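A.B. asks: The sequence and its predicted three-dimensional model are supplied below.
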Amino acid sequence: MFDTIFREYDIRGIYPKDLNEKSVKAIGICLGRVMKSRGVKSVSVGYDARVSANALFGHLVSGFNAAKIEVYDIGMLPTPVGYFSVFTDKFDANVMITGSHNPKEYNGFKITIKKDSYFGDDLQSLKNEVNKFIASGEVVEDNFKATKFDILSSYVDFYAKEFSHLKGLKTKIICDAGNGVAGITLKPIAKALGLKFNLLYPEPNGEFPNHHPDPSEEENIKELKQALKNGYDIGFGFDGDADRIAVLTPKRTIKGDDLAYLYAKNMKNPRVLGEVKCSQNMYDEIDKIGKSFMGKTGHSNIKKAMKELNIDMAAEVSGHIFFKERFFGFDDAVYAMIRVLELIANGFDLDAELDRLPKLYSTDEMKIKTDDSSKFKIIEALKVELNRDGNGLPKIIDIIDIDGVRIKFQNGWGLVRASNTTPVIVTRFEANSLKNMQEIQDGVIALVNKIMVDCNA
């Protein structure tokens, strides 16, 4: 049984303990059958820099071939280029073999079928089919047949055409690819647009010898911060498969929700989707120039909501940015970078714009370790406690429970939600003063700790 690898948004596990010949060939043939039932004739398969990529590629392709799906090998590329191969109608479906920002021993599959993410209940149904197939004892023979296809050139051509107005931009740019795959697209796009920037650690290396490719962690952007003290104007950090970005000025690291506000300032009547972790400033300020919406965390949830609500742009605090306006509606860190450079070219002073926002104090995302079997029970118990008098919290104005609980108080808010990808409870807090933020944080954390003791979590 390989139940734990089927997550909310994608398939993810440790190689070769979870993802191995048996499990991945079964995933390939069962997923191939699902694709065929949905009218898929062709699937593109790409991969990031993980050392297990080639082995998993062979196993997955063998499964697809057994299901009689036509397979195209698009090579080592950022995940968004795989999405691009479907959204530009080159293929009916795409699978990217990627561990994203997880530790190096992890890998996984991000699946797109007919321009929709394959996630949630669909992944749970696939899990059942995979377990049945493995139990049957049926064997998938090795068959690595896959037609090579160059999607990178089309992707670079898109930027050369859509952003020709950025040619000759004088801004001094520093980027950190973190030995992930961002450099594969950054270098040719920079050449096509005549951008001059320094690129740290551009060589893909699944051992990640310089630092882990997770720009949301402070220790992984130290080199960028140092470079910004030495004459660079703007810095960009990328995660392992280049669908998540960190943006840095000499003054600050710009979170995804602040980026959404900046982008919205350059859009006409924007309809913007945020997640439950986003600052109240983002929602309030965007509502002055357009319309904001709050939704669930997770790239698959966001893409689905964007279609349903006719959203122009969506953002997660972590740096996943999704543009439908002038793009395709999926998260692409390189595209997000180019749109920042466009703001600068249009005369936006990023720091000055953010300095004009109402002053709020917020924590980074904080994680409380638990286990997968307890995390959702803790959230349900918290919902009960929040409706009980004498719970030790300031007066509650509202509770938003679309994804965990976002608790609104007079002077700020607190978020508690179960991660869909790791065994942790995620928290974040924001208020109009440090004192109020600390009061909210202390009260909510104390309540969560009490529940965890009661639940023996």
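C.D. replies: On my side now, so go ahead. Numbers count the residues shown, from 1 in each chain.
A.B. asks: C-alpha only now, for contacts and for neighbours.
C.D. replies: Will do.
A.B. asks: okay, which residue is most central for the chain?
C.D. replies: What sits nearest the mean C-alpha location of the chain, by Cα atoms, centre = their mean, is residue 320, with 4.5 Å.
A.B. asks: nearest spatial neighbour of it, skipping sequence neighbours?
C.D. replies: Closest residue to residue 320 apart from its sequence neighbours, by Cα to Cα, 6 or more residues apart in numbering: residue 244 at 4.7 Å.
A.B. asks: ok, structure two:
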Amino acid sequence: MLGCFMGLFGTSGLRGLVNEDLTPNLAVRVGMALATFIKAGKVLVARDTRASGLMLEDALVSGLQACGVDVYCLGVLPTPVLAYLTRELGADAGLMVTASHNPPQYNGIKIFDGNGMAYDGKRQEELEKIIEGEGFRLVDWRNLGRVEYGDESRLYVDMVLKSLKLGRKWRVVVDPGCGATSHVAPKIFQRLGCEVKAVNAQPDGFFPCRSPEPNVESLKPLSKIVKELKADVGIAYDGDGDRVAFINEKGCFVDFDRILAAYAAYVLKSRGGGTVVTNVEASMCFEKMVKPMGGRVVRTKVGDVYVAEAVKKFKAVFGGEPCGAWVHPKYHYCPDGILSSALLLGALEDEGKSLSDFAADVPAYPIIRRNIRCRNEVKHVVVKRAEELLKRAFPDCRQISTVDGVRLSLRDGWVLVRASGTEPLIRLTAEGESLKTAEAIMDRALAAVKRALEDLEK
């Protein structure tokens, strides 16, 4: 019988409401389970700015110590910095306390191996088994793990600075959103020679300035500032810095899909071809841009861990998701908003283009996204039932993919229905060559999913 701890981990590690889904008691168990799993060695621990971060960090550290693992606490850091340092400092694992772009009442735990790669589903299942069976390898008091505290962020800063040299003084507005990038991101752009205006750069776990998820709505104030200052670009990060969003020089939000496709095409042009990776939710403009550049496209499940795994497996030159999470394998395998934004400036300079011009060649296809509330324990069943109903609703579909949920490729668009990996939701995405087409596709898909929900409740 599966206990209450099974199914803890999703596509972005463990995540939930603080003191409801995610408690200090559970965090201690995760720490003990990881220490038991790796058997010995050293683990790096960091956190984002959330109010519950230190509480959960202390619990994790206690669990690690109890099982004889040494801990190096790095304080508040962006997730990609923790991942990079885990590899660079020769640690056996890294633990990041973060809920990324989720609201402040959430927190989570993300685990990285010694190579800076996020734990995959198989390793997360092993940890769940240890937690469920309480098979913790507790040690004698004389062998408890030691704890050290330090700041090694300079190693990451040096890596980014060595990755490119800028020849002009870019005027940038950096918006960390009171998150984990508040100190390190403005510093990097200043040292790259940019004229930097930092806003919302005071760490605050209640995120009083804006949502930790950078999107069109939350970045309206940033858009206004970019226009007022006549800046070249506005750069905004999510709560832990693994995602980035851009505002162009006209003060307009740059669509995630279009900038992803534009940058992927740039990388392929620079490298003379290669493999690029994205997920099943990305726009069909991705293929339209990368194939003329000699690119091969691999699509994965939604979730940066799957993109990173595919980037490594297929020796891809770049990977990314249409949420601002980009993977640059030349440097490391964790999505990295700070590195992505620096490299994008380098691409603009290399191409001699403004941000608006850089993305101008990417075709804009209307995408509609909808969410339907659905209990975690039944959402996968509903999606499976919806698969048959979708086939009936779209008898002319050209291809069906079940890599993640069900994705139907149509003559003039596509539709995806999948269970969220982090929330009690079923996510629907429809894209068409016109808005009318996208709306028609979404209407049929919504009807199919609602019917699947009704059938389950009978």
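C.D. replies: Sure thing, it's come through. Quick caveat: nothing in here was measured; it's all calculated off a predicted structure.
A.B. asks: Quick check: the aligned residue for the residue nearest to the centre of the first structure in the second structure?
C.D. replies: Matched to the second structure by TM-score structural alignment, residue 320 of the first structure sits across from residue 325.
A.B. asks: Now do the contacts for that match.
C.D. replies: Residues in contact with residue 325 of the second structure, defined by Cα atoms under 8 Å, 6 or more residues apart in numbering, are 242, 243, 244, 304, 335, 336, 337.
A.B. asks: For residue 80 of the second structure, see how far away the first one is.
C.D. replies: Read that as residue 242 of the second structure. 6 Å (Cα to Cα, to the nearest Å).
A.B. asks: ok, the two, which is more surrounded?
C.D. replies: Remark: of residue 242 of the second structure and residue 80, residue 242 carries more neighbours, 28 against 24, as counted by other Cα atoms under 10 Å.
A.B. asks: which residues touch that one?
C.D. replies: Under the criterion of Cα under 8 Å, 6+ apart, the neighbours of residue 242 of the second structure are 78, 79, 80, 100, 324, 325, 326, 334, 335, 336, 337, 338.
A.B. asks: Trace the fourth one over to the first structure, please.
C.D. replies: It refers to residue 100 of the second structure. In the first structure, residue 100 of the second structure lands on residue 100 (TM-score structural alignment).
A.B. asks: now the last one
C.D. replies: Under the alignment defined by TM-score structural alignment, residue 338 of the second structure is paired with residue 334 of the first structure.
A.B. asks: any idea which element its match lies in?
C.D. replies: helix 333-345 (DSSP states H and E).
A.B. asks: And for residue 37 of the second structure?
C.D. replies: Going by DSSP H and E, residue 37 of the second structure is part of helix 24-38.
A.B. asks: Show me which residues of that helix are buried.
C.D. replies: 24, 26-37 (16 or more other Cα atoms under 10 Å).
A.B. asks: Just tell me the aligned range of that helix in the first structure.
C.D. replies: Residues 21-35 of the first structure are where helix 24-38 of the second structure lands, counting by TM-score structural alignment.
A.B. asks: what residues does that stretch touch?
C.D. replies: Contacts of stretch 21-35 of the first structure (Cα under 8 Å, 6+ apart): 2, 41, 56, 59-69, 93, 113, 126, 129-130, 133-134, 140.
A.B. asks: Show me where the stretch 201-350 of the second structure has its helices.
C.D. replies: Per DSSP state H, counting those that start in this stretch, the stretch 201-350 of the second structure carries helices over the ranges 220-229, 256-271, 285-290, 304-313, 337-351.
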